[in-house]
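Student: structure for the following, please:
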Amino acid sequence: MYTTQMDAAKKGIITEQMRLVAREENLEPELLRQLVASGKVAIPANRHHTSLSPKGVGEKLRTKINVNLGVSKDCYDMELELEKAKKAIELKAEAIMDLSCYGKTREFRRKLIEIAPVMIGTVPMYDAIGMLDKDLKDITVDEFFSVVERHAEDGVDFMTIHCGMNRKTAERVKNNKRLTNIVSRGGSILFAWMELNNQENPFYEYYDRLLDICEKYDVTISLGDACRPGSINDSTDAAQIEELITLGELTKRAWARNVQVMIEGPGHMALNEIAANMQLEKKLCHGAPFYVLGPLVTDIAPGYDHITSAIGGAIAAANGADFLCYVTPAEHLRLPTLDDVKEGIIAARIAAHAGDIAKGIPGAREWDNQMSAARADVDFPRMIELSIDPEKATQYRKESKPECEDTCTMCGKMCPMKNMKKILHGEDLSIL
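Tutor: Next up, the predicted model:
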């Protein structure tokens, strides 16, 4: 018998989840077992999530993407959020995080877990105030942990818990002025609770209690980065690195209890800092899978932050990031619409795939080579079939009809693909 995927791996057991992930990733099951045992791969799979099609996150695996959604007080529409979840599944996201922070969060969470074959994550801290119906200052340590246990019972596969925001890190924040302070919602709530009550972060002080819950349900801890930079000015500062060192220590403690871990990272970050930050996380956190939000490489593009995020995400993935959290065009502005969600997913998938090509994931280039062959053959139906977004490719093709069906309205009869194909086959060529 075993308690978690990591426990099984350490005991030499290849679980059904490992077999499925190994098959999908074209890895030998034994190699995957070793990676899970060492903590370099996590397979988030709560034993209560019966509809799950397991995925692996970490070394030697494809870069995965996560989609954030959930209801808020200003936009309370559970049916719309479920539509976003269905769209995320349709568009091949590997994970969905329910960030609901108002109303019947449990009803929504349970429905999501029931229908979703993808990994489900949550941030229990978001749910605490609404679920407990108390002012933040009055929430007790026991009540915080009761929220975590409820999420685990419901079948959540991974939880973001800001365990590294301890009082020492909080002092770093206060003593090293930032432009954007703490931008993590969960991190800022914990910081406020600590300040209001003059107490240590309960998830740091009673970390073993958290591990008890995670081990019981096989929940993967996504160690949250409360001090992730919210501007390129604040990246790689004292508070961020202080917290990262603490997360590395907490990682080893979790592994000793056979609890799987992912590490969350920046944030906003200039291009020239991304590679070093990926290497720093892998070193300080002992090769644990790295889950990044972006990073957004410039702060000036509200309405286009799916692009600033995809640029950073591709560089991060190429340099070792394992899991990208999508960012939509609505980031910093509003709750995303269904169209925003789609734009964010496609941008993140492009970034993840570009990163996989750069880090040599087996089979990553095959898709691109098939597309290039279709272009060389001027085979538009095949190009559309291979597109990351066939719906948009079809729409663009229909909106602008060429004179000749085997060209497009950009080049027409001057199409180099068509003309090279003819010349190399010894055919006559007329471009008049």
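Student: only C-alpha atoms from now on, for both contacts and neighbour counts.
Tutor: Will do.
Student: longest helix in this protein, by residue count?
Tutor: Longest helix of the chain, by residue count under DSSP state H: helix 338-358.
Student: now the helices for the stretch 151-300 of the chain?
Tutor: Ranges of helices in the stretch 151-300 of the chain, per DSSP state H, counting those that start in this stretch, are 167-175, 185-197, 202-205, 207-217, 238-256, 271-284.
Student: here's the other one to compare against:
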Amino acid sequence: MNYTTQMDAARKGIITKEMTVVAEKENMDVEALRELVAEGKIAIPANKNHQSLSAEGVGQGLRTKINVNLGISKDCCDIDKELEKVRVALDMKAEAIMDLSNYGKTEGMRRRIVEMSPAMIGTVPMYDAVGFYDKELKDITVDEFFKVVEKHGEDGIDFITVHAGLNREAIETFKRNKRVTHIVSRGGSLLFAWMELNNAENPFFEHYDRLLDICEKYDMTISLGDAGRPGSTADATDPLQIKELITLGELTKRAWERNVQVIIEGPGHMALNEIEANMLLQKKLCHGAPFYVLGPLVTDVAPGYDHITSAIGGAIAATYGADFLCYVTPAEHLRLPDLEDMKEGIVAAKIAAHAADIAKGIKGAKEWDKAMSKARADIDWETMFDLAIDPVKPRKYRESSTPHHMDSCTMCGKMCSMRTMKKILNGEDINLLRED
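Tutor: Predicted coordinates for the structure are as follows:
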């Protein structure tokens, strides 16, 4: 039986190879997975032209996934460095990579990432339009915007962020309700500028069916971008954010009518006490579609440490319903991240995702922690390193400060509680003051 998209297949009762891969990774019944894909509560971004893909699912009942942003800019345009980031991100088992390149002809880099990556690949076609046509933003036509989207589909991109919910009505809401940080979404701000300069409607909203045609053709998942996401805790849960979210819910239903998969993007900066309510609102207004959060960063005053502020918010968000975390690096708000920034961002996001998976009762999450705890009780250093989210750093720390007794560390020495309990329970003398 033929099908156009993963959602179309699911609704026809077809188990695709991608569904089989995801079900095996999640230790989940494939029929239960198919039903959730059919309902739109799980998305499997899998462009027909992404031949190297090892599919991942995003959504209800699945492990929380993380995304890594990278890409060149005019100030930092070394493609080889960005491709090295891709390789390292894949080694660190990131489930998704977004190429956010916004300078020059990016097609070559985009295609290389798709060819080399088993992870799902995302882009924001809006970023590519200026470089693709070498034209000022104001002069880009509606047809040209959609040609860029088509090109990303041809190149094998699995999910595209499109800020289709920032329509004229949302802009009027924004103008009536002043913000501290205005519109911080890069794609959203570019669309806002294009709309204002041309006195026109958002082309992706006005011609949304045309967007769906392209996504259906390649089975690209639409990640409905939140142009109105708060860029400061002061702007969180304000009229623009909620107005846009309502529109995204309506656009979600229209996409599902065409069997196009949808992910909803969510808030950027938000106080801790607002996160749970925002997750509930998103799931309610967007009909249970998978939710992708950009943080949220829970305070605005920690530049240089925003991988931490993001991980705190991400863990809470995922506990209450977010399915997909966009990593944030220590370089956020400051510069293009380098390789070490990226590594720190990935680890922070993976910690947040796993912490939430424990809280959500995801299969295997607690068992991983239990295995680590047992290795600690056994003082089994190699097993601890093998189980660690990042095996490199704990091994480096251990090797940098060697204790006199290898069944301890240099903090506690022979007073190590694990060592003490292990010896006592085995009927041994603990020998605190004398040498063994």
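Student: list the TM-score for the superposed pair.
Tutor: Here the TM-score for the pair of chains, by TM-score structural alignment, normalised by the length of the first structure, is 1.00; 432 aligned residues with a C-alpha RMSD of 0.5 Å.
Student: what does stretch 104-118 of the second structure contact?
Tutor: Where contact means C-alpha atoms under 8 Å, 6 or more residues apart in numbering, the residues beyond stretch 104-118 of the second structure that reach it are 50-55, 74, 79, 83, 86, 90, 99, 121, 128, 131-132, 155-157.
Student: stretch 7-17 of the second structure now?
Tutor: With C-alpha under 8 Å, 6+ apart as the contact definition, stretch 7-17 of the second structure has outside contacts at 1-3, 6, 30-31, 34-35, 37-38, 40, 43, 259-261.
Student: let's go with 6 Å and repeat that
Tutor: Residues outside stretch 7-17 of the second structure that contact it (C-alpha atoms under 6 Å, 6 or more residues apart in numbering) are Tyr3, Arg34, Val37, Ala38, Asn259.
Student: what helix or strand is the fourth one on?
Tutor: Secondary structure here is read from DSSP states H and E; on that basis Ala38 of the second structure sits in helix 30-39.
Student: could you tell me the angle between that helix and helix 239-257?
Tutor: Note on geometry: by axes from the mean of the first three to the mean of the last three C-alpha atoms, to 10 degrees, helix 30-39 of the second structure and helix 239-257 are set 120 degrees apart in direction.
Student: check the offset of helix 30-39 of the second structure from the chain's centre.
Tutor: Its chain's C-alpha centre lies 22 Å from the corresponding centre of helix 30-39 of the second structure when counted by C-alpha atoms, centre = their mean, to the nearest Å.
Student: correct me, but Pro330 of the second structure touches Tyr305?
Tutor: Yes: Pro330 of the second structure is within contact range of Tyr305, at 4.9 Å (criterion: C-alpha atoms under 6 Å).
Student: looking at the two now, which is surrounded by more residues?
Tutor: A count of neighbours by other C-alpha atoms under 10 Å puts Pro330 above the other of Pro330 of the second structure and Tyr305, at 24 against 16.
Student: which position in the first structure aligns with the more buried one?
Tutor: Aligning on TM-score structural alignment places Pro330 of the second structure opposite Pro329 in the first structure.
Student: show me the contacts for its match.
Tutor: Pro329 of the first structure neighbours (C-alpha under 6 Å, 6+ apart): Gly303, Tyr304, Asp305, His306, Asp340.
Student: and it, that's in a helix?
Tutor: No: looking at Pro329 of the first structure with DSSP: H, G, I helix; E, B strand; the rest coil, it is coil, so not inside a helix.
Student: measure Ile315 of the first structure to Leu31 of the first structure for me?
Tutor: Distance, Ile315 of the first structure to Leu31 of the first structure, by C-alpha to C-alpha, to the nearest Å: 26 Å.
Student: who has more neighbours, these two?
Tutor: Ile315 (23 against 12).
Student: what angle do the helix or strand hosting that one and helix 271-284 make?
Tutor: Following DSSP H and E, one finds Ile315 of the first structure within helix 305-318. Helix 305-318 of the first structure and helix 271-284 are oriented at 50 degrees to each other (the same axes, to 10 degrees).
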